[in-house]
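Enquirer: Turn this into a structure:
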Amino acid sequence: MDENDFLAERFTADRPRLKAVAYRMLGSLSEADDAVQEAWLKLHRSEASEIENLSGWLTTVVGRVCLDMLRSRTARREDSLEVRVPDPVVQGEGVLDPEQEVLMADSVGLALLVVLETLGPAERLAFVLHDMFGMPFDELSPIVGRTPAATRQLASRARRRVRDTTAVPDDLPRQREVLDAFIAASRGGDFEALVAVLDPDVVLRADVGGAPMMASKEVRGARQVAGQAMLFRQYARFARPVLVNGGVGILTAPGGRPLSVMGFTVVGGKVVEIDVLADPERLSRLELAFPAG
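Expert: Down below sits the predicted model:
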């Protein structure tokens, strides 16, 4: 086996983990693929024979690429949009390919990714690489250009934000019960039944991208969120339960054309968060497969 074949084999073995790092950093599946591809190109341009720890080197490169992408995103003011819902990982029950399995390790729900979106680029990098992938601070610090102590503080601030704003969801069977009740109430147009399954302080985030005649929004409160659900009652019969980032969700695809993906966070038998991606352009890139029925 020559060096190129050896590198290709090693890179292929590391690729799922590298994409998992990039997905947590960027909240975008397509951008995660771009970051991983950039790491492959950098590997080809490097003196690979001098790299002692190839997996660690690739992780560092992906981290740097993602950090640059996040800083560029901020500079272009893309984050000035009122709401941005990360790309969901959608699957049917019992359907999970190996790459999805790595992506979903550690139960990276949409709610957590939404919180990560609120972090600064350096904080997000420190939290993802240290707390989620165990990279030591002395290896992280050169990536963010700070001392190990300062990098530790970045991760600590991010950890507090995550801890204070994310809740541990119910187990999957309980989540399914709540989702079934939500779908039934939506299809029946039962406003009070919808309110009953929602936490009083439920938050709905809807990201429609550049869709005409609509606006991305954040809605709070059970009756307000139920009112939004009632506005789209005509699409409820096209709603199919799926798993979204390991939790329950709904894929709505009238005529086989994806209209929206909704991820639900269920805590204490109530829906506390609903994250909706309804951006047609982004949905078209997800290669969604929808259940029959």
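Enquirer: only C-alpha atoms for contact and neighbour calcs from this point on.
Expert: OK.
Enquirer: give the contact list for the nearest residue to residue 265 once chain neighbours are set aside.
Expert: Leaving aside its chain neighbours, residue 265 sits nearest to residue 273 (5.0 Å; criterion: Cα to Cα, 6 or more residues apart in numbering). Listed by Cα atoms under 8 Å, 6 or more residues apart in numbering, the contact partners of residue 273 are 111, 202-205, 264-266.
Enquirer: for comparison, sequence B:
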Amino acid sequence: MDERQRLINLAYRLLGSLADAEDVVQETYARWYALTDAQRADIKVPAAWLTTVASRVCLSLLGSARVRRETYVGEWIPEPLPEPTEWISGGAADGGVDPADRVSLDESVSMAFLVVFESMTPAERVAFVLHDVFRYPFADVAEIVGRSSAACRQLASSARRRIREARADAGPSAGHAAVVRDFKAAWGAKDIGAMIGLLDPDAVWVADGGGKALTILDPMVGGEQIARAYLRIAEVAPAHTLLERTVNGLPGLVVQQHDRIVTVFAFEVVDERITRIWAVRNPDKLRPWAMR
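Expert: Prediction:
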């Protein structure tokens, strides 16, 4: 069970869903305990066996996920995660955070990275995450993916190229938190001029309601258009509280209504302006944010 946290971390990066990651780990352990004592004794490195099985389960799920998302209502955004100390795992019986269920937060788990991961083929994603994030040698990656080491090197290289192309202008912004805080203040004050000034002219807003929460179905492009849309939301939205929270390792915002988180916002900030807003409203994806 010491491997559980590492497997959760791996599966979440591969699938973009904590719920699916937990299912993968459960399936991995079910296969482990289905072995006989003699079979388990023959496995020299249990951690490597667990990683191989979990990665292959993820690889299979990634293929079927593409088919499922063809019928998804609106845009699909990876499941947002709060700071580990801010959320409670569904598996923590005592109401506290179970360390085994935490996802460690680094650049590879930022919303911007996870969205780029979605553009990769399943094999590219697995090769990149295993090698570049978890530092597995290509020989081990090849065994998991079922391709040669040379092919896995090409897969990882292709994945890196996708990331470079998608995030050519992006990078860590020292002013990220300040920009998000200013956006919160401007939105709360219904200051349309300030909101437009904080948004890049070509900013993109993507929302995910999954057909279960009201939101835009298609991405909205244009800083002024987005600002005016957010102003209309502020004017008609029910009573709520807008809170600053860590979202996938970076400053973000959440909307709380009646002690319940109903929307999570993640941001990409470049040159002190917001270039991307991801708004997740699908209640199925807000489970880690449930207030206890």
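Enquirer: just to revisit the earlier point, what do we get in structure 2 for the residue nearest to residue 265 of structure 1?
Expert: Using TM-score structural alignment, the equivalent of residue 273 of structure 1 in structure 2 is residue 276.
Enquirer: who's sitting farthest from the centroid in structure 2?
Expert: What lies farthest from the middle of structure 2 is residue 38; by Cα atoms, centre = their mean that is 38.8 Å.
Enquirer: helix, strand or coil for it?
Expert: What DSSP: H, G, I helix; E, B strand; the rest coil gives for residue 38 of structure 2 is helix.
Enquirer: what does residue 278 of structure 2 give?
Expert: What three-state DSSP gives for residue 278 of structure 2 is strand.
Enquirer: hang on, it packs against residue 206?
Expert: Yes - assessed by Cα atoms under 8 Å, residue 278 of structure 2 is found in contact with residue 206 at 5.0 Å.
Enquirer: In contact with residue 59 of structure 2, which residues?
Expert: Residues in contact with residue 59 of structure 2 (Cα under 8 Å, 6+ apart) are 122-123, 126, 145.
Enquirer: which secondary structure element contains the corresponding residue of structure 1 for it?
Expert: Matched to structure 1 by TM-score structural alignment, residue 59 of structure 2 sits across from residue 67. Using DSSP states H and E, residue 67 of structure 1 maps to helix 54-75.
Enquirer: could you measure residue 47 of structure 1 against residue 199 of structure 1, distance?
Expert: Using Cα to Cα, to the nearest Å, residue 47 of structure 1 is found at 56 Å from residue 199 of structure 1.
Enquirer: Of those two, which one has the most company?
Expert: residue 199 (19 against 9; other Cα atoms under 10 Å).
Enquirer: how would you label the more buried one: helix, strand or coil?
Expert: Using three-state DSSP, the structure places residue 199 of structure 1 in strand.
Enquirer: swap in the one 4 residues further on?
Expert: When the structure is split into helix, strand and coil by three-state DSSP, residue 203 of structure 1 lands in strand.
Enquirer: Need the nearest residue in space to residue 283 of structure 1, chain neighbours excluded.
Expert: According to Cα to Cα, 6+ apart, the nearest residue to residue 283 of structure 1 is residue 258 (6.9 Å).
Enquirer: my guess is residue 71 of structure 1 contacts residue 121, does it?
Expert: Yes - in this structure, residue 71 of structure 1 is within contact of residue 121 by Cα under 8 Å, at 6.4 Å.
Enquirer: between the two, which one's more packed in?
Expert: Shown here are residue 71 of structure 1 and residue 121; by other Cα under 10 Å, residue 121 has more neighbours (22 against 14).
Enquirer: Aligned to residue 255 of structure 2, what sits in structure 1?
Expert: When structure 1 is aligned by TM-score structural alignment, residue 255 of structure 2 is paired with residue 252.
Enquirer: for the residue lying closest to its match once chain neighbours are set aside, what are its contacts?
Expert: Spatially, and ignoring its direct neighbours in sequence, residue 252 of structure 1 is nearest to residue 239 (4.4 Å; Cα to Cα, 6+ apart). Applying Cα under 8 Å, 6+ apart, we find residue 239 of structure 1 in contact with 183, 250-253.
Enquirer: could you check the distance from residue 239 of structure 1 over to residue 262 of structure 1?
Expert: With Cα to Cα as the criterion, residue 239 of structure 1 and residue 262 of structure 1 are 10 Å apart.
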